[in-house]
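Chemist: Here is a sequence together with a model predicted from it:
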Amino acid sequence: MAGFRFYDIGPVAIAMIPHPAVTLLLDLTERGVVCDSPRSPVAGSVVIGLRAGAFRIAGTGPGEVLQIRLSPVVAAAMLRDTEAIGGSVTPLSNLWGGSAALLTERLRSAPSWNERFTLAHAFLRRRVPENTAVAPEFVYAWDQTVRTGGRLRVETIATETGWTRQRLWSHFRTRLGVSPKLAAELVRFDRAAHLLSAGRSPADAAVEAGYADQSHLHRRTKAITAMTPTLVASAPWLAIDEIAWPAG
């Protein structure tokens, strides 16, 4: 979890870059935050799925946002909505109804960020059914995808889990709404995006993140975000990642 505050210095519009996680964006502002997704603007608290691409969040005055990143494995157990997990942007109320509004009000009135984190954590724990069972092969497949930076072949992961390639693909699509190949690409792109944000050249970022060359990185970046690597490098959301999500 991370808390963000923006001040009344005029309209706010911040580009968000795809991340290999399912993101809950809890709007704690009075005037409201709008997620300007590729499909249509969505106001208030939202679930940002794995196919969200790049989009902007906008506000017209001062406000606060609580952002929670969920491992797709955890999201599969907690949200139980494949369309939201693998989709773009979904209003949180579509998944949790009045509970989402109640949580937002409690978070808004909490006196500190630490108390907000505690409230959100307790709420999320209650959203996981007691009888939830996630296949260990699925957990292993996701962990290996992250550990290897998205470079491990799907066939290799399937062999290591003891599943067939077809079963692994089916499980990913059923639980996450995306293929293992797209999941691996999101992990690989996330690495490249953060290298670019840190000042590395597109050529260096491409090699270190596992792309064939700079042109390959450029094509895939355009496909995923509709932005060039140069624009991705300057995205402010990446620049604050090291503060909001420190290693460990």
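Modeler: Happy to help now that I have it.

Chemist: contacts and neighbour counts: CA atoms only from here.
Modeler: Noted.

Chemist: Helices of this structure, start to end?
Modeler: 72-78, 82-86, 92-96, 98-109, 113-126, 136-147, 154-161, 165-176, 180-197, 202-209, 214-225, 229-233, 236-239, 241-244 (DSSP state H).

Chemist: next, the one to line up against it:
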Amino acid sequence: MAGFRPRVPAPADITMIAHHSVTLLFDLSDGADLAHDARGRYGRGSVAVGLLPGDFRASGRAGEVLQIRLEPVAAAALLGAPADLSGEAVPLEDVWGRDAAQAEDRLRAAGTWGERFTAARDILTRRLTELTRPDTRPPVDQEVAHAWRRTLGSRGRVRVGSLADEVGWSRKRLSARFSSQLGIAPKRAARLVRFDHAAHLLAAGRTAAGVATESGYVDQPHLHRDVKEFTGLTPAAVATAPWLAIDDLAWPASPPPAPMHQRP
């Protein structure tokens, strides 16, 4: 979770690149002030952003925004199968239901960011408890959940064939179930996770050649290819891109961002 508050009343302008999570942005202003644009589709207010959103931008005079990132397995339990969100940004109420407005009101009423983070955890926990029961099948197979967590833990350097062997499935079956339940093919998920690790290293000042080697790329051109695909930029430009400064804990080598923010 991360909380954002502008230092001065001025329009906000945030660019979000592809990330290996489903992102919820709660607009806590007095009224739907956060405008968002994903692939030419415009909307206002709180929004859910799926995996691989493409060119996603949020702007407006939003007073405060709470960002919650959910790993795809957790998002499937909390929102339903996130395949419907892949590459999309949709109004939060479309995936959260009528309770979205109540969640916004509770978060808006919290007096401090600490209270707001606590309230957010409680809201997520209650929703998970209500939606998951012992007699219902989880939305994500345990084999798929294992494959995702291995992909994340290996920083995208585990092969799909190896994952299939670990869970006792064929590669074709794993790819099909992984894609349908998480909204992204396992090979592409590995590329996305590997890119995210490489971006951290680039932001920390490492050379592109060193990052390519450390991140498991065949060579530097393959790193350039992924960075270009996921950001539209070169590795050198990624290292100083403004969106890397939004989270000074995840990106400690970056300069302080323009908006104030706090994290739990």
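Modeler: Sure, I can see it. Quick caveat, the model's predicted, so the values are computed rather than measured.

Chemist: care to give me the TM-score?
Modeler: Overlay of the two chains. TM-score (TM-score structural alignment, normalised by the length of structure 1): 0.90; 245 aligned residues with a CA RMSD of 2.1 Å.

Chemist: With residue 44 of structure 1 as the reference, name the closest of the helices of structure 1.
Modeler: Nearest to residue 44 of structure 1 among the helices of structure 1 is helix 92-96 (8.2 Å), distances taken as CA to CA.

Chemist: now for the closest one, which elements pack on it?
Modeler: strand 46-48, helix 98-109 (3 or more CA pairs under 8 Å, 6 or more residues apart in numbering; DSSP states H and E).

Chemist: To residue 156 of structure 1, which of these lies closest?
Modeler: Closest to residue 156 of structure 1 of those, according to CA to CA: strand 46-48, at 29.3 Å.

Chemist: quick one: the closest one to structure 2 mean distance?
Modeler: Strand 46-48 of structure 1, aligned to structure 2 and superposed, deviates on average by 1.1 Å (mean CA distance after the TM-score superposition for structure 1).

Chemist: Count the residues that sit near residue 178 of structure 2.
Modeler: For residue 178 of structure 2, the number of neighbouring residues by other CA atoms under 10 Å comes to 24.

Chemist: I should have written residue 262 of structure 2 there, sorry.
Modeler: Neighbour count for residue 262 of structure 2, taken as other CA under 10 Å: 16.

Chemist: now residue 218 of structure 2
Modeler: Residue 218 of structure 2 is flanked by 10 other residues according to other CA under 10 Å.

Chemist: Isn't it up against residue 209?
Modeler: No: the criterion here is CA atoms under 8 Å, and residue 218 of structure 2 misses it with residue 209 at 10.7 Å.

Chemist: Distance of the counterpart of residue 175 of structure 2 in structure 1 relative to residue 157 of structure 1?
Modeler: Matched by TM-score structural alignment, residue 175 of structure 2 corresponds to residue 169 in structure 1. Distance of residue 169 of structure 1 to residue 157 of structure 1, given as CA to CA, to the nearest Å: 11 Å.

Chemist: who has more neighbours, the two?
Modeler: Neighbour count, other CA under 10 Å: between residue 169 of structure 1 and residue 157, residue 157 has more, with 22 against 17.

Chemist: Excluding residues flanking it in the chain, which one is nearest that one?
Modeler: What sits nearest to residue 157 of structure 1 in space, not counting adjacent residues and going by CA to CA, 6 or more residues apart in numbering, is residue 141, at 6.1 Å.

Chemist: Now for residue 107 of structure 2: which residues touch it?
Modeler: The neighbourhood of residue 107 of structure 2, defined by CA atoms under 8 Å, 6 or more residues apart in numbering, consists of 28, 116, 119, 120.

Chemist: 7 Å instead, please
Modeler: Residues near residue 107 of structure 2 by CA atoms under 7 Å, 6 or more residues apart in numbering: 116, 119.

Chemist: In structure 1, what sits opposite it in the alignment?
Modeler: So, by TM-score structural alignment, residue 107 of structure 2 is matched to residue 107.

Chemist: which residue lines up with residue 143 of structure 2 in structure 1?
Modeler: Residue 143 of structure 2 maps onto residue 137 in structure 1, by TM-score structural alignment.

Chemist: mind checking how far that match is from residue 18 of structure 1?
Modeler: Residue 137 of structure 1 is 25 Å from residue 18 of structure 1, by CA to CA.

Chemist: give the contact list for residue 57 of structure 2.
Modeler: For residue 57 of structure 2, the contact set (CA under 7 Å, 6+ apart) comprises 14, 15, 16, 36, 37, 38.

Chemist: Residue 234 of structure 2 and residue 228 touch, don't they?
Modeler: Yes: applying CA atoms under 7 Å as the test, residue 234 of structure 2 and residue 228 come out as touching, 5.9 Å apart.

Chemist: now stretch 68-86 of structure 2, how far from the chain's geometric center?
Modeler: Distance, stretch centre to chain centre, for stretch 68-86 of structure 2: 10 Å (CA atoms, centre = their mean, to the nearest Å).

Chemist: Mind giving me the ChimeraX select for the contacts of residue 57 of structure 2, buried ones only?
Modeler: Here the buried members of those are turned into a ChimeraX selection, burial being counted by 16 or more other CA atoms under 10 Å:
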select :16,36,37,38
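
Chemist: In strands, which of the contacts of residue 57 of structure 2 fall?
Modeler: Counting by DSSP state E, the part of those found in strands is 14, 15, 16, 36, 37, 38.

Chemist: Can you tell me the closest non-neighbouring residue to the fifth one?
Modeler: Pointing back at residue 37 of structure 2 there. Per CA to CA, 6+ apart, closest to residue 37 of structure 2 is residue 57, 5.3 Å.

Chemist: Would you mind measuring from the most far-flung residue of structure 1 relative to its centre to residue 20 of structure 1?
Modeler: Largest separation from the mean C-alpha position in structure 1: residue 162, at 28.4 Å (CA atoms, centre = their mean). Distance of residue 162 of structure 1 to residue 20 of structure 1, computed by CA to CA: 24 Å.
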